[in-house]
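Engineer: what's the 3D shape of this:
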Amino acid sequence: MRKELIWKWLFFFVGLAVMSLGVSMVIKGKALGTGSWDVLHIALFENVGLTIGSWSVITGFVIVGSTSLLLKEWPKLATWLNMILCGPFIDFYSWILPDSTGIFFDVFYFLMGILVLGVGCGLYISPRLGAGPRDTLMMIFAKKFRGSIGRARLAMEALIALIGGLLGGPIGAGTLIIALCTGYVVQMSLPFFEKMLAKKLDNKDQDKDFSHKNLAKEL
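Structural biologist: Prediction:
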């Protein structure tokens, strides 16, 4: 049991760190547009103050409260940790990563950020300790409308991007690309990390294909 918990929490925390790195990379290449949530966070940062990471935490609190009412249950510990830790991670990476010096680096940051973000998301979800606020909301969308993870994320991010754009956030072609691609990167990476974790735990029951319906039951 102790070995299982250690591996699960290791996957979770490393996944959060990797996902946050991806978010920060996309923000660094924001000339192309950022992810929908970051459009909102940056708009709030520029209009109100604080930091982008701080707004990530604040919006996370709002989402946790809303999803708790919808699911009629208290969020898991992992959901709270996701909400609290991602903001500081994003601010830290944004501080240490060098600024872009031109369109080449904007494109590099942007494309690599999408890949790193999606992979990190799949990694932290794989132990099924509880998804983060935004991914829980994504799963609710997928379950409610009986669609795929990719489509659910697209619909959710389109709505948030619209709100952030109206507030003056850096919306662009890249925002649409992220909305279209990130959910599918998660959908492809999640089964890989589930199988990797199952091998670490010698757990044959966990070594199975990804199903968003099964995952939704565990959120």
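Engineer: okay, CA-based contacts and neighbour counts for the rest of this
Structural biologist: OK.
Engineer: ok, residue 42 to residue 28 distance?
Structural biologist: Relative to residue 28, residue 42 is positioned 12 Å away (Cα to Cα, to the nearest Å).
Engineer: Equivalent analysis for residue 17, please.
Structural biologist: 17 Å.
Engineer: neighbour count winner among the two?
Structural biologist: residue 28 (25 against 21; other Cα atoms under 10 Å).
Engineer: was I right about that one contacting residue 102?
Structural biologist: No. Using Cα atoms under 8 Å, residue 28 is not in contact with residue 102; the gap is 10.9 Å.
Engineer: Would you mark the buried spots in the helix or strand harbouring residue 121?
Structural biologist: Per DSSP states H and E: residue 121 is located in helix 103-125. By 16 or more other Cα atoms under 10 Å, the buried positions in helix 103-125 come out as 106-107, 109-111, 113-125.
Engineer: how far out from the middle of the chain is it?
Structural biologist: Centroid displacement of helix 103-125 relative to its chain, using Cα atoms, centre = their mean, to the nearest Å, is 11 Å.
Engineer: what's the next secondary structure element after that helix?
Structural biologist: Counting by DSSP H and E, what follows helix 103-125 is helix 133-145.
Engineer: this one next, for a side-by-side:
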Amino acid sequence: MKNSPRLSFLSVKGVPTLSWSSPKPLNLRPDLVTLILLIVGLTIFGLGEALLIAAGTGVSPWTVLAQGVSQQTGWTIGLSTFIVSMTVLILWWPLKQVPGIGTILNAIIIALVLEFILPYITTPEDYIFQVLLTILGILVTGLGSGIYLIANLGPGPRDGLMTGLQQQTNLPIAWIRSGIELSAVIIGWSLGGVVGLGTVLFAVLIGPSVACNLFLLNKLFGGKET
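Structural biologist: Here you go, the predicted model:
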């Protein structure tokens, strides 16, 4: 059964190649516009993460997983997060993913955005507005993901896992990403992590959000899928 035209973004497979895309991820001398749009995309991504945190409806699926690992091992949440991230990066090898400048800047820029922007975003008092802020954060994160992934200068750990699995399975990005996030939630929850409504919303909607933004950027700027 095919998706309706309005939901055709759910069938997106692969990251499109646009005018600002680097010819290869491991590119130490990218075009200036490519580097700028990489930074813009990661900044928007970080803003989306800040909105999700400020909403206060539940931590991200990967934080739930880190919580679960922490519960089972006695490690700190910081160490658990690091171990989870390193494990994901190890999984890149069989998936033939290549790191790049974007992989490094992913961690740096998002951390800086959270550091300097999060204090200025207040948590709404009404729960309905907290949920709406969560959904806004998911949409903004998806937009940032689309812009920086198209730059093709190396994905972050989770995005690399997403693109790697997509290339190996040829399944739509929306389903691959949602499957990854839901797996992180289920494993983390089973290990003792805490799940909130925002966690579930993120796990279910981030895949379609990323795919939708890749689809729209491709339509707007006339690229083609790789």
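Engineer: thinking again about what came up before, whereabouts in the second structure does the helix holding residue 121 of the first structure align?
Structural biologist: Under TM-score structural alignment, helix 103-125 of the first structure corresponds to residues 127-149 of the second structure.
Engineer: mean shift between that stretch and the first structure?
Structural biologist: On superposition with the first structure, the mean distance recorded for stretch 127-149 of the second structure (mean Cα distance after the TM-score superposition for the first structure) is 1.2 Å.
Engineer: isn't residue 41 of the second structure right next to residue 142, touching?
Structural biologist: No. Between residue 41 of the second structure and residue 142 there is no contact under Cα under 8 Å: 9.7 Å.
Engineer: From residue 45 of the first structure, how far off is residue 111 of the first structure?
Structural biologist: Residue 111 of the first structure is 24 Å from residue 45 of the first structure, by Cα to Cα.
Engineer: That should have said residue 73 of the first structure, apologies.
Structural biologist: Taken as Cα to Cα, the span from residue 73 of the first structure to residue 45 of the first structure is 31 Å.
Engineer: Repeat that for residue 117 of the first structure.
Structural biologist: Residue 117 of the first structure is 21 Å from residue 45 of the first structure, by Cα to Cα.
Engineer: Can you tell me what residue 161 of the second structure aligns to in the first structure?
Structural biologist: In the first structure, residue 161 of the second structure lands on residue 137 (TM-score structural alignment).
Engineer: these two touch, right, that match and residue 68?
Structural biologist: No. The pair residue 137 of the first structure and residue 68 does not pass the contact test of Cα under 8 Å, sitting 10.1 Å apart.
Engineer: and those two? which has more neighbours close in?
Structural biologist: Of the pair residue 137 of the first structure and residue 68, residue 137 is the one with more neighbours under other Cα under 10 Å, namely 21 against 14.
Engineer: nearest spatial neighbour of the more buried one, skipping sequence neighbours?
Structural biologist: residue 67 (6.7 Å; Cα to Cα, 6 or more residues apart in numbering).
Engineer: Give the helix, strand or coil label for the one you found.
Structural biologist: Per DSSP: H, G, I helix; E, B strand; the rest coil, the local secondary structure of residue 67 of the first structure is helix.
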